[in-house]
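Q: Sharing a model prediction with you, sequence too.
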Amino acid sequence: MAAAAPSPPHPFTIPNFRAYWLSRFAGTIAMTAMAIVIGWQVYSIARETMGIKEAAFMLGMIGAAQFVPLFLLTPIVGLVADTIDRRWIVRGTVTLMVCVTAGLGLLTYFDALSLPALFGAAVLTGINRAFSGPAYSALAPNLVPRESLPTAIAVSSIAWQVGSIAGPSVGGLLFAIHPDVAYATITALMLVALAMIFLIGKVPQPPVQPDHRPLARIAEGFAYVRHNRLVLATITLDLFAVLLAGATALLPVFARDILHVGSQGLGLLAAGMGIGAASTAVFFSIRPMKANVGLKMLIAVVVFGLAILTFGLSRWFWLSLGALIVAGGADMVSVYVRQSLIQLHTPDAMRGRVSAVSQLTISASNELGEAESGLLASLLGPVGAVVFGGVGAIVVTLIWSRLFPELRLAKSFDPPEMLSVPPDHGVAQP
């Protein structure tokens, strides 16, 4: 009788991954805390001279300010992540955010904060995300054995989602104590994230392909996504669903003018999706998803749309919070399936470029979705904008189940022996 195959090592047994996880955890708390503080400050400053619809529009434009630099830089950042040591890319981007948070803290301390300064910080955040996202995503698979990757994705998602719970609550509560305390804490957390990323030792990275022109290598990432229909389906479904149903940009509006719960209530609302997502991520880290992964993703996106619809119609704080928790859990199912399929179906030499394409769609769904929410809120009001988005996410999911039967029929994360990449693009098959 053959001996059973040894279990793959848990990612936390690997020192490099532990440092990576701690860096991401501290950085996520800092980034999400800063996002909630900036959103509150933008909306509060705008409301001094504007009505609810106009101030909501300004809030949405913060998302656009982050998206534009990310959109412009995406064609090159994936190539950078496949060429330069990914650790140094992350170190540089975290250093940039230390400067941004410290700068906003000083402006707040001297009572010199303005909308232009906040929009400038949003642009720098977009630049940071453009480079850090592909580097972070492409670095993780280099830190663990391939068979440990699905667990590593779930555990890494715990860092992100638990940070998403703690960050908004920390930001809202500390801002309620004093804005200076909030910014000092955020800057300190960024410094912890920077220190942890410096602890990661040398990791393998695919050699640069000198025989390819840079533009050709950039195009390979887009071509790979376009020709692998399963990867394309997961990326675009998330893009359109969250683009339509992204209610998080309007949370300051709901907290201040609809639910009337102030900055402390805003922190709880902003943590809601993280609570649901973290709970789901913990479950997947213990019991990874193995069967009918595509169908489960489609169902999860429908549940996400229904939860956002409920949030838009609710006038009771605890129902609103519960709806956001459900939405976060459903979104985590989608994120888990999408990330696992992308990482396991993509050769390591292309992970940076494919991650850049994935990040562009994620940012389009998040930051551009914030702009779309702000624009719709200025036309339909905040409630109408959220209700429209929830219904739209459900409709998109039904359409995608027909357009991409590959997704509906995907049974597991295991890639086929031959991926759907055109031979003339020179991509090595795993």
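A: Cool, the structure landed. Numbering: from 1, shown residues only.
Q: Please count neighbours and contacts with C-alpha atoms only from this point.
A: Fine.
Q: Residue 86 and residue 358, how far apart?
A: Spatial separation of residue 86 from residue 358 under the definition C-alpha to C-alpha, to the nearest Å is 17 Å.
Q: between these two, who's got more neighbours?
A: residue 358 (29 against 24; other C-alpha atoms under 10 Å).
Q: which residue packs closest to the more buried one, ignoring adjacent ones?
A: Sequence neighbours aside, residue 235 is the residue nearest to residue 358 in space, at 6.2 Å (criterion: C-alpha to C-alpha, 6 or more residues apart in numbering).
Q: who are the neighbours in contact with that neighbour?
A: The neighbours of residue 235, taking C-alpha atoms under 8 Å, 6 or more residues apart in numbering as the test, are 338, 358, 361-362.
Q: now these: which count as buried?
A: The neighbour count (16 or more other C-alpha atoms under 10 Å) marks 338, 358, 361-362 as buried among those.
Q: could I get those residues as a markdown table with distance to residue 170 and secondary structure?
A: As requested, those are exported to a markdown table (distance: C-alpha to C-alpha, whole Å; DSSP: H, G, I helix; E, B strand; the rest coil):
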| residue | distance to residue 170 | secondary structure |
| --- | --- | --- |
| 338 | 29 | helix |
| 358 | 29 | helix |
| 361 | 28 | helix |
| 362 | 25 | helix |
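Q: next up, a second structure to put side by side with the first:
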Amino acid sequence: MESQQRKPSPFEVLSIKEFRFYIVQRLFYTMALRMVTTVVGWHMYQLTKSPFALGLIGLSEVIPAVGLALYAGHYIDKNDKRTVLLRCIVSYLSLACCLVFLSTGFSEAHIHKNIILSLFYVIIFFTGVVRAFAGPTSNAIVAQIVPREKLPGAITMGQSTYLTASILGHASAGFFIAYVGSAITLSIVCLYVSIASIAVALIKPKPIVSLDVNKRTWESVKEGLRYVFKTKELLGAMSLDLFAVLFGGAVALIPVFASDILKVGPIGFGWLNAATDIGSVASILTMTIFPLKGKQGKILLFAVAGFGLCIITFGLSQVFWLSFAALLVSGTLDGISVVVRGTILQLKTPDELRGRVSSVSSMFISSSNELGLFESGVAAKLLGVVPSVIFGGCMTLGVVIFTWFKAPSLRKMEY
């Protein structure tokens, strides 16, 4: 009786060999993604001294990520997810190699600056294409590696790995930029992506679990959309995150704050980038030991409201430690919403719809980060850097208040 009532440890999932390969892939690939974000953001701002240019980076990536998301979900559900993920990572490796070339002294000496900037945007555009397929595939394949009863532990472990990798990627990129420059830092990115591709190659191909392999593309896409829109918990959580991140995307302007306001250089820039992820890891580890027992919907809304207040504090701060603390707490609160959303997504999605639902989630959540980058860049150009961040935090609070009254099903949500 005691063995039946014993709650499984989230670490038990590591006994599954293929899940260990998956975790290695998630660790190194996420570190690479975060390092690219840090290096490209810093490098572009040093070249242009324009916050708007940082916003264009986000727009360049979000256009393909959103535009291809629905088709990507259909494609993922109709194909072996392991093969799709491997192709995505190898494609990202080739794009990272192109970034290495553009960041070298040879390129800066022989290629006009405007051409280099344009090529950066083109490459980031294609990383958005890769992201449209890679993110949903990575989420969808977990349920084919891990038994259903171990999914909650796998979700927690996957999110902890993701956020730990984000911290290491952001922070280490700042150190690498300071001591070895952008080109060598991006070469390290290529090494990380290579390790991730090897890890995925060690996972066996997975069966296609879609019920109707011959279903037409548009019908398949509509099936995924219908499921999301009829599952109110999914729709409410995704919508809340979309608008909160859209208006609260102060991370886009961290290069400006680090360079011009706080004057902390690339190392401080790396730590500011990592602050939100440090907070997220802390909250997720805490929830692993003390899981949420109920009222997850209300907790989610309070967490997003607190996130907005932290963004306002960051915008007003002119002291490094206060700015770091504001981002740290914002990450702690964001970690709560990550766990709530991730658990709902995995537990409420049928196997045959995982690719399509994950793609819709990617449109709402992942792509909102890049839209937030663009919104922050435009707002900074129109309002100024500090007012744009404060405006974004206030809008986040407004979204929470609106959701509280207009989405009672989310407020009452429990699992």
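A: Happy to help now that I have it. Source: prediction; values computed, not measured.
Q: before we move on, back to that, in the second structure, what residue corresponds to the residue nearest to residue 358 of the first structure?
A: Using TM-score structural alignment to pair residues, one finds that residue 235 of the first structure aligns to residue 238 in the second structure.
Q: One more: residue 411 of the first structure?
A: So residue 411 of the first structure corresponds to residue 414, using TM-score structural alignment.
Q: how about the equivalent of residue 395 of the second structure over in the first structure, what does it touch?
A: Residue 395 of the second structure maps onto residue 392 in the first structure when the alignment is built from TM-score structural alignment. Under the criterion of C-alpha under 8 Å, 6+ apart, the neighbours of residue 392 of the first structure are 241, 244-245, 305.
Q: Ok, residue 169 of the second structure next?
A: 30-35, 274.
Q: So which of those residues belong to helices?
A: Using DSSP state H to define helices, the subset of the contacts of residue 169 of the second structure located there is 30-35, 274.
Q: Next up, the contacts around residue 245 of the second structure.
A: By C-alpha under 8 Å, 6+ apart, the residues touching residue 245 of the second structure are 365, 368-369, 372, 396.
Q: and with 7 Å instead?
A: 368-369, 372 (C-alpha atoms under 7 Å, 6 or more residues apart in numbering).
Q: same thing with residue 360 of the second structure?
A: The contact partners of residue 360 of the second structure, by C-alpha under 7 Å, 6+ apart, come to 69-70.
Q: Translate it into the numbering of the first structure.
A: With TM-score structural alignment as the criterion, the equivalent of residue 360 of the second structure in the first structure is residue 357.
Q: Repeat that for residue 192 of the second structure.
A: Using TM-score structural alignment as the criterion, the counterpart of residue 192 of the second structure in the first structure is residue 189.
Q: What of residue 338 of the second structure?
A: Taking TM-score structural alignment, residue 338 of the second structure has residue 335 as its aligned residue in the first structure.
Q: That match is in what secondary structure piece?
A: The secondary structure element spanning residue 335 of the first structure is helix 317-344 (assigned by DSSP states H and E).
Q: ok, residue 274 of the second structure to residue 148 of the second structure distance?
A: Distance from residue 274 of the second structure to residue 148 of the second structure, counting by C-alpha to C-alpha: 32 Å.
Q: the more surrounded of those two?
A: When residue 274 of the second structure and residue 148 are compared on other C-alpha under 10 Å, the one with more neighbours turns out to be residue 274, at 30 against 14.
Q: Tell me the residue in the first structure aligned with the more buried one.
A: Under the alignment defined by TM-score structural alignment, residue 274 of the second structure is paired with residue 271 of the first structure.
Q: can you count the residues close to the residue nearest to its match when sequence neighbours are not counted?
A: Take residue 271 of the first structure and drop its neighbours on the chain: the residue closest to it by C-alpha to C-alpha, 6+ apart is residue 165, 4.2 Å away. One way to gauge burial is a neighbour count; for residue 165 of the first structure, by other C-alpha under 10 Å, it gives 27.
Q: Please identify the residue in the second structure that aligns with residue 165 of the first structure.
A: For residue 165 of the first structure, the aligned residue in the second structure is residue 167 (criterion: TM-score structural alignment).
Q: my read: its match touches residue 276, true?
A: No - using C-alpha atoms under 7 Å, residue 167 of the second structure is not in contact with residue 276; the gap is 8.2 Å.
Q: if I line the two up, what does residue 262 of the second structure land on in the first structure?
A: Under TM-score structural alignment, residue 262 of the second structure pairs with residue 259 in the first structure.
Q: Following the chain onward from the longest helix along the second structure, which element is next?
A: Of all segments of type helix in the second structure, defined using DSSP H, the longest is helix 151-201. For helix 151-201 of the second structure, the following helix or strand on the C-terminal side (DSSP H and E) is helix 217-230.
Q: Report the buried residues of that following helix.
A: In terms of neighbour count (16+ other C-alpha under 10 Å), helix 217-230 of the second structure has its buried residues at 220-221, 224-225, 227-228.
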